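Participant: Here's a sequence, model it:
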Amino acid sequence: MRTGQNIYKRRDGRWEARVPLGIRANGRRYFKCFYGKTYQEARNRKQDYEKNIPFIKEMVTTSPDTFSSAAYGWLASSEQDWKPATYIRYRNCLEKYILPHWGLLPIREIDQKVYDALITLLEKKLSVSSMQTVNTVISGILKHTLKHLPVTCKKFVAERRMTPKDILSKAEIFRLRSYLEAEEDLTAIGIHLALYSGVRLGELCALTWADIDLETRTLYVRHTLQRIQNRNRLDGEPKTMLQIGLPKNKKERVIPLHEQIRPVLERTRRLYLPSDYLLSGTSTPVEPRRMSSRFKQILKECGLRNIRFHVLRHTFATYSLESGMRTKVLSELMGHSSVKITMDRYVHLSNEFKAAQINNLQYTDSTSIDRQKNGQNDAEAC
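Facilitator: Below you'll find the model as predicted:
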């Protein structure tokens, strides 16, 4: 049912308001949609959006070749290739920093001078990371629409300080493990598993008992859990939502179970269904920020310093290298896209390990030196 202002009653009972954004190459219009339980609710969301992006009404009556039209076409065609969090980051960057300046500009008029002017303006207030995202969005839109990049994008390189990663000392690990082995609840099991596998917090929260194969002694990292913006939020609904997706780099990975963690998993596994989440023991996962809060409480009870959960991952990587694990093996266990990333992040080993390793350096031993000296003296005597 249509009631005007491009607002419709859907079959599922909700109201849908559409804002036309442009025309695709096939001649069809595409829209940004807003939903509501009532007509008024959907209309208000539509009007709020149009106020924040004032050029929308002008854009739909002008040429479909505007940068804004091309931008939303790029988002629509590429969305399926990105994780939801990536899509949201690109869209927010586009609407907040680029469209207010380039929205009505014909895309074929964007040249080096236009690009440089925008970059000069934005880099005064944005971080290096944000400027890199701006470049990614601009180049993606231009290549998608024009099939080439008509500008040379300025390079933004973050200054990376090669400082040692924060890791737990052996004494801290002993104290933490003693606590975890005494508790053996699901939270303790999860922390223990992270310490012996290097999984990320979001990956740990997404683990179900089906991901743990005790027969083959294998852990399968198939998903990650994260909180992202609720893109189609209705009035009264939260601004964010939990989302389960593929792990970082969209790669599932296999991690052999360490002998130290396997027995506790075997004792606990029979109490839960394969579909139950590891950390909750139910069909509802524990979200990362709650698990992080539990971790900090355990640190406090153990008398340990306040650290991030991610330090467990750094600890796993550093001690794995110090134990002789090959970098290629560690890179695959960590889920890094390349060995270079592993080396760049974990080149700094502990001072204790360095002190032990330096004694492996050997020149000619003292006996050989004495023999050489005696030989020289004999030769001189002759």
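
Participant: okay, CA-based contacts and neighbour counts for the rest of this
Facilitator: Fine.

Participant: Show me where the stretch 151-300 of the chain has its strands.
Facilitator: Here the stretch 151-300 of the chain has its strands, by DSSP state E, counting those that start in this stretch, at 212-213, 218-221, 224-229, 240-245, 253-256.

Participant: starting at the chain centroid, how far to the second one?
Facilitator: If I follow you right, that is strand 218-221. Using CA atoms, centre = their mean, to the nearest Å, the distance from the centre of strand 218-221 to the centre of the chain it belongs to is 19 Å.

Participant: could you say what helices and strands that strand packs with?
Facilitator: With contacts defined as 3 or more CA pairs under 8 Å, 6 or more residues apart in numbering; DSSP states H and E, the packing partners of strand 218-221 are strand 212-213, strand 253-256.

Participant: and with 6 Å instead?
Facilitator: Using 3 or more CA pairs under 6 Å, 6 or more residues apart in numbering; DSSP states H and E, the elements in contact with strand 218-221 are strand 253-256.

Participant: closest one to Glu203 among the strands of the stretch 151-300 of the chain?
Facilitator: If you check each of those against Glu203 by CA to CA, strand 224-229 wins as the nearest, at 4.2 Å.

Participant: Strand 240-245 and the closest one, what's the angle between them?
Facilitator: Here strand 224-229 points in a direction 150 degrees away from that of strand 240-245 (axes from the mean of the first three to the mean of the last three CA atoms, to 10 degrees).

Participant: Contacts for strand 224-229 next, please.
Facilitator: With contact meaning CA atoms under 6 Å, 6 or more residues apart in numbering, strand 224-229 is reached by Gly202, Glu203, Ala206, Lys239, Thr240, Met241, Leu242, Gln243, Ile244, Gly245, Leu246, Pro247.

Participant: Quick one: buried ones out of those?
Facilitator: Gly202, Glu203, Ala206, Gln243, Ile244, Gly245, Leu246, Pro247 (16 or more other CA atoms under 10 Å).

Participant: got a list of what the fifth one touches?
Facilitator: What that stands for is Ile244. Neighbouring residues of Ile244 by CA under 6 Å, 6+ apart: Thr224, Leu225.

Participant: Then Phe309?
Facilitator: With contacts taken as CA under 6 Å, 6+ apart, Phe309 has no neighbouring residues.

Participant: I'd like the structure of this one too, to check against the first:
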Amino acid sequence: MPIYKDENKKDNPWYYSFEIKDENGKWKTIRKRGFRTKKDAEKAEISIKDAMNKGTYVQQSKLSFSEYLNNWLANRRDIKDKTKVGYKVIIEQHIAPLIGRIPLSEVNAMTIESFLTKIEEKNFSESYVRNIFKVLNKSLKDAERKQLIIRNPAALVAKPRVSKKEMLCWTPEESKQFLKAIFDHRLRIIFVLAIHSGMRMGEILGLRFCDVDLTNMKINIRNILNFKNQLQAGTKTNAGNRSISISDFVVKQLEIRRQNMLKEKAAAGDDYDDKDFVVSTKYGTPYSKAMCDAVWRRLLKKSKLKRIRFHDLRHTCASLLLSLEIHPKVVQELLGHSSIQITLDLYSHLTPNMNKDAAYAMERLLDLDDEDVQTEPESEY
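Facilitator: Predicted coordinates:
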């Protein structure tokens, strides 16, 4: 057995070392140090050779964790640019400084647990800590799939918990009060669409008049305005690509917006850059999310209503519809959720009577007359 003892080491001096031919027919050394006893080294060597014979042996990567993460992110073609930017920030600002120098092959569950403890001490939000863990888990899962490591150590670590936040919505009275308060604003259509149709901010800012069918009272949601202020084909999810029906009121507001846009175009002359956006600056250029958020905060303060996020207008739309007993499947399709389960999970507190209604509906369907119901059970015999 090629088991050796390093006489210069007092602790864990035993190691195994043997040579094999690689796929090119060249000899290379397989060596592993750090065993407490000769027997431990022998067992490990037997296990490695057995894995080689079965074709399950994974050659441990010599890359540092930072090197691997940078390479992993650069070659990801299945994520959006905004997501890639977010991952890059997490890697460079949080993962690399703490555990980036550790060899990829030596990252284990204890490494990750210790790392998460340090991250949690920085008082980041629970959702941000979960996002940091998500990058670790995804990257290490890919390393396992590519056989750079034997097993994804993040799979052995409990995910950081995220407490469920209270969902804030406006009542019908609050919604009407806000819409009334902003009715003289040139871009009130933003908030009309958010409350009446539940569209996301990016969907509203990416909406063009060519996507609007006023005759048939429909909006085709096919694009979003991304974080680079560019029109991006496709929405947040595949289900987000959808057609939604709109009311007479929304149709009228869209017609008013189009008339005002034509006036702005005439006033700007050659300086107008017509991109057909429903929501735009007075010169036709896209209205960024930062600009939209600034207007929202200013109008919210002016209205003196309960403070909610812009995204909560989407929740308001859903809650108002469900309060009118609109079926959750209809709400799901309107909001563009990928499954009805998401809708039910988000708004289950708004449908507490569904089970009770189902029970009474079954009773009405199978109702028996009093004379059909025996008050005393028949004898067994």
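
Participant: on that earlier part again, for the strands of the stretch 151-300 of structure 1, which one sits closest to Gly22 of structure 1?
Facilitator: Proximity to Gly22 of structure 1 (CA to CA) singles out strand 224-229 among the strands of the stretch 151-300 of structure 1, at 24.3 Å.

Participant: what helix or strand does whichever residue in structure 1 pairs up with Tyr128 of structure 2 sit in?
Facilitator: Tyr128 of structure 2 is assigned Ser130 in structure 1 as its aligned equivalent, the criterion being TM-score structural alignment. When secondary structure is defined by DSSP states H and E, Ser130 of structure 1 falls within helix 128-146.

Participant: what sits up against that helix?
Facilitator: Contacts with helix 128-146 of structure 1, where a contact means CA under 6 Å, 6+ apart, come from Ala71, Trp74, Leu149, Phe156, Ala158.

Participant: quick check, nearest of those residues to Ile119 of structure 1?
Facilitator: Lowest distance from Ile119 of structure 1 to those (CA to CA) belongs to Phe156, with 10.8 Å.

Participant: Leaving out the residues flanking it, which one is nearest to Glu113 of structure 2?
Facilitator: Nearest in space to Glu113 of structure 2, with sequence neighbours left out and distances taken as CA to CA, 6 or more residues apart in numbering, is Val157 at 6.9 Å.

Participant: Can you give me the neighbour number for the one you found?
Facilitator: Neighbour count of Val157 of structure 2, defined by other CA atoms under 10 Å: 16.

Participant: now for it: what does it line up with in structure 1?
Facilitator: Superposed on structure 1 with TM-score structural alignment, Val157 of structure 2 falls opposite Lys154.

Participant: any idea how far the alignment partner in structure 1 of Leu69 of structure 2 lies from Gly140 of structure 1?
Facilitator: Leu69 of structure 2 is assigned Ala71 in structure 1 as its aligned equivalent, the criterion being TM-score structural alignment. Using CA to CA, to the nearest Å, we find Ala71 of structure 1 at a distance of 9 Å from Gly140 of structure 1.

Participant: More neighbours: which of those two?
Facilitator: Looking at Ala71 of structure 1 and Gly140 with other CA under 10 Å, you find the greater number of neighbours at Ala71, namely 26 against 18.

Participant: For that one, which non-adjacent residue is closest in space?
Facilitator: For Ala71 of structure 1, ignoring the flanking residues on the chain, the nearest one in space by CA to CA, 6+ apart is Ile141 at 5.6 Å.

Participant: Map that neighbour onto structure 2.
Facilitator: Using TM-score structural alignment, the equivalent of Ile141 of structure 1 in structure 2 is Ser139.

Participant: For its match, grab the count of nearby residues.
Facilitator: Other residues within reach of Ser139 of structure 2 by the criterion other CA under 10 Å amount to 19.

Participant: can you tell me how far it sits from Arg151 of structure 2?
Facilitator: Plainly put, Ser139 of structure 2 is 12 Å away from Arg151 of structure 2 if you go by CA to CA.

Participant: want to throw the strands of the stretch 151-300 of structure 1 into TSV with distance to Ser350 of structure 1?
Facilitator: Formatted as TSV, the strands of the stretch 151-300 of structure 1 follow (distance: least, CA to CA, whole Å):
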stretch	distance to Ser350 of structure 1
strand 212-213	32
strand 218-221	28
strand 224-229	30
strand 240-245	35
strand 253-256	24
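
Participant: Minimum distance to Leu168 of structure 1: which of the ones you listed has it?
Facilitator: With respect to Leu168 of structure 1, and counting by CA to CA, the nearest of the strands of the stretch 151-300 of structure 1 is strand 253-256 at 21.5 Å.

Participant: who touches that closest one?
Facilitator: Applying CA under 6 Å, 6+ apart, the set of residues contacting strand 253-256 of structure 1 from outside is Thr218, Leu219, Tyr220, Val221, Leu333.

Participant: still on that earlier bit, return the member of the contacts of helix 128-146 of structure 1 nearest to Asp211 of structure 1.
Facilitator: Distances from Asp211 of structure 1 to the contacts of helix 128-146 of structure 1, taken as CA to CA, are shortest for Trp74 (36.0 Å).

Participant: does the closest one count as helix, strand or coil?
Facilitator: Here Trp74 of structure 1 is recorded as helix under DSSP: H, G, I helix; E, B strand; the rest coil.

Participant: From His144 of structure 1, how far off is it?
Facilitator: As defined by CA to CA, Trp74 of structure 1 lies at a distance of 6 Å from His144 of structure 1.

Participant: One more: Tyr87 of structure 1?
Facilitator: Between Tyr87 of structure 1 and His144 of structure 1 the distance, using CA to CA, works out to 16 Å.

Participant: Kindly report the same for Leu176 of structure 1.
Facilitator: Here Leu176 of structure 1 is placed at a distance of 51 Å from His144 of structure 1 (CA to CA).

Participant: again with Lys32 of structure 1
Facilitator: To His144 of structure 1, Lys32 of structure 1 is 20 Å away according to CA to CA.

Participant: Right, I'll leave it there.
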